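S.K.: from the sequence below, what's the structure:
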Amino acid sequence: MSSHHSPAARLTAGALLTSAAALASVGTLAPAPAAAATATGQQKKAHATAAVLDLDGGDGAPVIHGADRAYDTASIVKVDILAALLLKAQDEGRQLTSQERGRAEPMIRRSDNAAANALWREIGEAPGLAAANKRLGLTSTSGGPGAKWGLTRTTASDQIRLLRAVFGTGAKRSPGAGALGAKSRAYVRTLMSRVAPEQAWGVTAVSGPGARQALKNGWLQRDTTGLWDVNSVGQVTVKGHRYLVAVLSNGSASMSDGISLVERTAREAMT
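M.R.: A predicted model of the protein is given here:
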């Protein structure tokens, strides 16, 4: 666990475990018995929202499935942190330093929390994220308080705006897409396409075997209820078309339930 977590929540995104099933069964991640009982009773309160944008067709507007409400980001905010870091480097007329790259890469590929802690401080925490997001075209994302980057709040439609700033081209680019230079965008795409295999769940459920994909997932268990926030964002290829997909959820009784909810919501959104 990272040291910055509040009594209200703890982030577990830095743990690189052998499988999604293992994540749900490891004792340190599972709710305490009392919390588990509460969570089971509240599973019906789980919510999910999906946003889908066809990069190769359509009018450039994402299709939203469910209420476009705000959710905690958990570790999907690490893509936003990296984008803010790259904007900072661009403004200073330089590439990322070896130290910055040494943090950015495990932050995205393995969801390393210590790396995220350091880069969150470097970008100026929530105010720095807000300044970057204004340039990236985001309108509905607010950084977590203090060091608590995982409690950043966002919407599925805003995550599509962020993804468009990284993956969009031509007419499908968002107003903020030009903020990141070509090299910066390629760097983010490369890291998102190389996440640890154990974390390649979520929006990838809509792709066929061997399809090109790039993603970042996030998961967070609430101490007060034992319930889970589970999110997945990225680019997937389905029947030759590239799609940006963002699925945000909360209220699941376990991480495995959250993953199932996210993947089911993603599939339904693509039908």
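S.K.: drop to CA atoms for contacts and neighbour counts, all remaining ones
M.R.: Fine.
S.K.: that's a helix at residue 214, yeah?
M.R.: No - counting by DSSP: H, G, I helix; E, B strand; the rest coil, residue 214 is not part of a helix but strand.
S.K.: here is the second sequence; please produce its structure so I can put it next to the first one:
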Amino acid sequence: MPGGRHSRTRSRSRSRREQRRRRRARRRQVVWTVAGTALLAVAAAAYGAANGQGDAGGGDAKPEALSAGAATPSASPTPAPEDLAPALDGITANLAGRRLSVALMDTASGEWAAYGDGAFDTASIVKVDILATLLLQAQDAGRVLTTKEQAYAADMIQNSDNDATSALWTVIGSATGLDAANKRLGLIETQGGDGTVWGVTQTTAEDQVRLLRSVFGADSPLSEPSRAYIQGLMHHIAPGQDWGISVVADDPSATALKNGWLERTLTKKWDVNSIGQVEIDGRTYFMAVLTNGHTTQEAGISFVEEASRAAVREIAALR
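M.R.: So this is what the prediction gives:
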């Protein structure tokens, strides 16, 4: 057999590399599990203490009505966003049935840039919005999250668990609860999904920046403990789900992140989205990249990361 001995040598070498890779992955998983469990315990305790309450028990909570008179943050990050279209020309020239929208805001200056319009499926990025809604409802009711809700929240954000999300979607009152909360969180282009299908909630990249402002900014209807609780979970995403906008960060592991991915039943095409807070060259940004029409999830991830890099290069050039 031509090259047989060399082929066997290369095969053994690849096998050893794969074994080492798997061992490293297992070690990272163990470290993440321990750290994530400890973080959840600390965040939950701090959240309860800051609200002046202890453990509220493990029972299911009923949806609470939102206070009608609460202040709503400004609906738009700034009046005039920079146009990211020139920066993305190399990508958008060959979309081939895919769609893309990007929004990026400098948290210090308030300057921002955007590309693309129209609504996109949220897929799992809606989970941040669901948790923000749950916390806002709990604030209105003068209570903290139950033990069960905290467990669902951690699984929903850190592991992107769909069963936990469905449970909390019911608790908040589904789309009705989400839409009511979003009016106060400053979102103006987001519509909750029909029935139990939270993953097809419709949103825009600009609205996701508005959501991030309410999750991370002090000018928010969410209390400081509520914001810190969401932030803590977003800072500890499970290994294997930490792709997307984190690729442009100074330290990807320090990015507060939530990604979403969904294969549409009829078209067999993938929605792939990424939102969060990233630090780039020492500056902090809110960033959202929404896409759809991909043949595979992996292709979508690569596309999101390529668009993220292009957008950041443009922002760096403007400074």
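S.K.: which elements pack onto the strand or helix carrying residue 15 of structure 2?
M.R.: Following DSSP states H and E, the helix or strand that holds residue 15 of structure 2 is helix 4-50. Packed against helix 4-50 of structure 2 by the contact rule (3 or more CA pairs under 8 Å, 6 or more residues apart in numbering; DSSP states H and E) you find helix 224-234.
S.K.: try it again at 10 Å.
M.R.: Where contact means 3 or more CA pairs under 10 Å, 6 or more residues apart in numbering; DSSP states H and E, helix 4-50 of structure 2 is packed against helix 147-158, helix 224-234.
S.K.: CSV for those, including distance to residue 101 of structure 2?
M.R.: What follows is the helices and strands packed on helix 4-50 of structure 2, written out as CSV (distance: least, CA to CA, whole Å):
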stretch, distance to residue 101 of structure 2
helix 147-158, 23
helix 224-234, 22
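S.K.: on that earlier part again, helix or strand right after the helix holding residue 15 of structure 2?
M.R.: Heading C-terminal from helix 4-50 of structure 2, the first helix or strand you meet, by DSSP H and E, is strand 82-83.
S.K.: any idea what residue 211 of structure 2 aligns with in structure 1?
M.R.: Residue 211 of structure 2 maps onto residue 162 in structure 1 when the alignment is built from TM-score structural alignment.
S.K.: wait, its match sits on residue 185?
M.R.: No - if you go by CA atoms under 10 Å, residue 162 of structure 1 and residue 185 don't touch, sitting 11.1 Å apart.
S.K.: between these two, which contacts overlap?
M.R.: Residues touching both residue 162 of structure 1 and residue 185 by CA atoms under 10 Å, 6 or more residues apart in numbering: 83, 168, 177.
S.K.: quick check on these: which are buried?
M.R.: For these, a burial check counting by 16 or more other CA atoms under 10 Å picks out 83, 168, 177.
S.K.: in contact with the residue nearest to the spatial centre of structure 2, which residues?
M.R.: In structure 2, the centroid-proximal residue (CA atoms, centre = their mean) is residue 258; its distance is 2.2 Å. Applying CA under 10 Å, 6+ apart to residue 258 of structure 2 gives the contacts 124-128, 157-160, 233-237, 241-246, 273-277, 288.
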